[in-house]
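# okay, sequence plus prediction incoming.
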Amino acid sequence: MSGSPSALRFLNDRAALEALLQHEAITRAQLEALVGLSKPATAQLLSRLEKAGLVERLGRREVGPGPRAQLWGLKADAGFAAGVDVTRQGIDVEIADLRGNTVAQHLAPAPAGTTSSAATAPGPTPGSGPGPTPGSGPGPTPGSGPGAALGAALAEACAQAGISVDRLAHVAIGTPGSVDAVSGRLRYASDVPAWTNVNVLQAIGAVLDVPFTIENDVNLVALNEMARGSAQDVRDFVLLWISERSVGSSVVVHGGLVRGATLGAGELGFTPVPDLAREPLPGVHRFGDLLANSALLTLAGSHGLQAVGAVDAVRQSLGRDGGFLTDLARRIAAGLAAVVSILDPELIVLGGAVCSTGGPALRAAISDALAEFVEPRVRILPGRPDSDSVRAGAVQAALVHAREHYFSAGSSLGDS
């Protein structure tokens, strides 16, 4: 019942913890004003949360009018979360406390493995699409492989932080491609062969006795952009990621990732589009195929560029009139036009080495090309250049679950 004392106490505790998350240190009087409680009720709330181990005393205020008031803060080490980036290079782990402070990082080598023919698919390696696939609990015990490698990497990172793995409230794992909900296998993830020929949900669940989710890597980049990048305070945007190895995308509407009925929404790489280059390839092609490294090298050659890769081709084209950069922008605009027409996003964020190398010149050319095809004029901004964007986004995703766990449990913990 919404008016019951326990329900009201839960709501007040949750509001107080959210307020403490936004402030490093706060007095009881300040918390009173933020939460809207009386002095006695706020004092009882702080006592309850201190007993639960979620808040702590931080000394007394040294400046300001009145007596030296007691300062309170969120007890950041009351719980921890882990973000993991799985790549062909290895398993990159970050442990963070409840406030989001990094307490440990560890990069472990990738487990050995061979991609089975059933696990691969033609065309681009998509970066967006299927969203979080939850899992925890028992499964078949793997002797080696991705489950064991992930468990070992997490154990090492936790050891560096001085905690046990069971102190993690949640682990968010970012991978290329997506997890098939039926088979538990990764699709479209040929970059990580050891992860594509096993049921990763069972393999991870066999060694990880804490809640976890598996999320597409570019979706996690989008979360990182919302947390500390170009999409802060933006509720509707599209992220397009183009590298020499893959084309990925993510769509955010009303502040949340769009995943769709089969968790494949927002995947622009498979969208059929015409080639809008001035000497186009005949027919209709998948967007990702037109932006694949081999296709862009062919396009660069038609403009007289002798490049070793798409990034090199973009670099050589900067400062030249039109040519390759213009055609690249028109190809990108062909895929973005459909999503802009349907969603009318506030922002397009461009990430990946190809886009970042193109810089302002490529963004301006894409904006001009889009103006030819769609009515809305959309801001186009660069994504963060961080090499750790997937891991950072995974930490953000894990913290959402961790804070929900601890903040929701605050009242009951205080009564235990």
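Looks like it came in fine.
# make it CA atoms for all contacts and neighbour counts henceforth
Will do.
# look up how far Gly59 lies from Tyr188.
Relative to Gly59, Tyr188 is positioned 53 Å away (Cα to Cα, to the nearest Å).
# neighbour-wise, which of these two wins?
Using other Cα atoms under 10 Å, the more surrounded residue of Tyr188 and Gly59 is Tyr188, with 21 against 13.
# that one contacts Gly177, correct?
Yes - with contacts counted by Cα atoms under 8 Å, Tyr188 reaches Gly177, the gap being 4.7 Å.
# helices or strands up against the helix or strand hosting Leu31?
Element membership of Leu31, judged by DSSP states H and E, is helix 28-35. For helix 28-35, the packing partners by 3 or more Cα pairs under 8 Å, 6 or more residues apart in numbering; DSSP states H and E come out as helix 5-22, helix 39-51, strand 70-74.
# redo that, cut-off 7 Å
With contacts taken as 3 or more Cα pairs under 7 Å, 6 or more residues apart in numbering; DSSP states H and E, helix 28-35 sits against helix 39-51.
# between the next helix or strand after the helix it packs on and helix 39-51, how big is the angle?
Once the chain leaves helix 39-51, the next helix or strand it forms, by DSSP H and E, is strand 55-60. Calculated by axes from the mean of the first three to the mean of the last three Cα atoms, to 10 degrees, strand 55-60 forms an angle of 110 degrees with helix 39-51.
# dropping in the other structure now:
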Amino acid sequence: MVRAINRRSVVEAIAHHGALSRSQVARAVGLSKPTTSEVVTGLLAAGLIREAGSTHGTQGPKAVLYEVNDSAAHVIGIDLGRRWVRAAVADLSGRIIARHDERARLRSNQTLLDQIGDVARTVMREKGIDWPQVAQVVVGSPGVADPVRGVVMLPANLPGWERQGMIESIRARFEAPVKIENDVNLAALGELTQGHGRQTGDFAYLWIGTGVGLGLVINGRLHRGAHGLAGEIGFLPITADPEFAATRWPRWFASPAVQEATDRLAAAREMTNPPTLRTVFSLARKGDPLAREVVDVVAGLVARAVSTVAGVVDPEMIILGGGVGHNGDLLLHPIEMALRSLTPLSVQVVTSALGTDAVLHGAVGTATSAAWDTLLAESATSEND
């Protein structure tokens, strides 16, 4: 374990500072020169770092420089949603080198499971990558994976996804190690490393789309809770209707208040079917006053969630994401106005910097970190052998 920790420290130092010599690595990580030399030699043998030229323009003999070998392995991140399935392959720096997006095939669980494997193989073929070169796959899915029971709990917008053996069925589509993570948690992690979360270690990512969820980052770390269910705020009684609040799945936007507002819009515009929220936001953006009334009702529900989170967690920032949450141009102002009447607490509300790619970036980042853990542990163990 100590050898693996030392190797991670060396890799992180080289990744942060750029190409370094052995003596520069020793100073950067605080290891002795003999220990540093041993670690560097082991990393070279494992192919995790490589030579990158030599020092020049200094007194004394030239020293070999070393850089991280980002192409030593690859990772795959997958965002599995109700409407889209997105996949990306990245190198060990987390840099995405290929991606593929396609509409979700929801005819059956089997169809969707097959699609997950298909999109992974599609991005691999684009770069000529084979399974032995893939160190980790991370799948972002609605719900919370329970590896003990082998099920996905509370997959609100994927009916049947909670059946027994689903986790093994997902893993069977890949020939590499697989982790299944909650999609909203991954979106929060993506925002932490590449979005607004870089500015603070305390924030909440509020996902508002087909389902509703929350990713909590406290002191720079994802907070999962005792059972992995932290952030399942779709089950909070946000609406004032007790019967609606007791429904099984988080369908805030099917609440009586939203339905009444959309019915008025549909009647006034002579629509044959109630408009979707996507249509509502489109009309509101064009200046339709009745559509803006619906937006205000939706913003009121979001403001209740924001005020609840602010009072319990006190985050520095709440980031809005998901299909509804991305409409910040229409939502942020009415949310701010509603918050003034709901709470005296101050909280900054912004829309996601990563948009619809937040889950995918979180999946890639999580896969990269897990891949390095595995590769460094394996290299340390193989040296012992």
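Received, thanks. Owing to the predicted nature of the structure, the values given are computational and were not obtained by experimental measurement.
# give me the distance between Pro146 of the first structure and Ala181 of the first structure.
18 Å.
# so which of these two has more stuff around it?
Pro146 (26 against 14).
# from Ala78 of the first structure, how far off is that one?
To Ala78 of the first structure, Pro146 of the first structure is 29 Å away according to Cα to Cα.
# same check on Ala265 of the first structure?
Counting by Cα to Cα, the gap from Ala265 of the first structure to Ala78 of the first structure is 36 Å.
# try Cys158 of the first structure
Taking Cα to Cα, one finds Cys158 of the first structure at 15 Å from Ala78 of the first structure.
# please enumerate the strands of the stretch 201-350 of the second structure.
Under the criterion DSSP state E, counting those that start in this stretch, the stretch 201-350 of the second structure contains strands at 203-208, 212-218, 221-223, 317-321, 348-351.
# now mean neighbour count too, for those, in TSV please.
As requested, these are exported to TSV (neighbours: other Cα atoms under 10 Å):
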stretch	mean neighbour count
strand 203-208	28
strand 212-218	25
strand 221-223	16
strand 317-321	26
strand 348-351	18
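# grab the most central residue of the second structure for me.
Leu186 (2.2 Å; Cα atoms, centre = their mean).
# quick one: contacts for that residue?
Leu186 of the second structure makes contact with Gly140, Val359, Gly362, Ala363 under the criterion Cα atoms under 7 Å, 6 or more residues apart in numbering.
# tell me which residue of the first structure lines up with it.
For Leu186 of the second structure, the aligned position in the first structure is occupied by Leu220, per TM-score structural alignment.
# from Trp241 of the first structure, how far out is its match?
Distance of Leu220 of the first structure to Trp241 of the first structure, computed by Cα to Cα: 12 Å.
# repeat that for Asp275 of the first structure.
Asp275 of the first structure is 19 Å from Trp241 of the first structure, by Cα to Cα.
# just Gln306 of the first structure next, same as before
On the measure of Cα to Cα, Gln306 of the first structure and Trp241 of the first structure end up 24 Å apart.
# equivalent analysis for Arg331 of the first structure, please.
Taking Cα to Cα as the measure, Arg331 of the first structure falls 14 Å from Trp241 of the first structure.
# over to Ser367 of the first structure?
16 Å.
# now Pro193 of the first structure
In terms of Cα to Cα, Pro193 of the first structure sits 21 Å off from Trp241 of the first structure.
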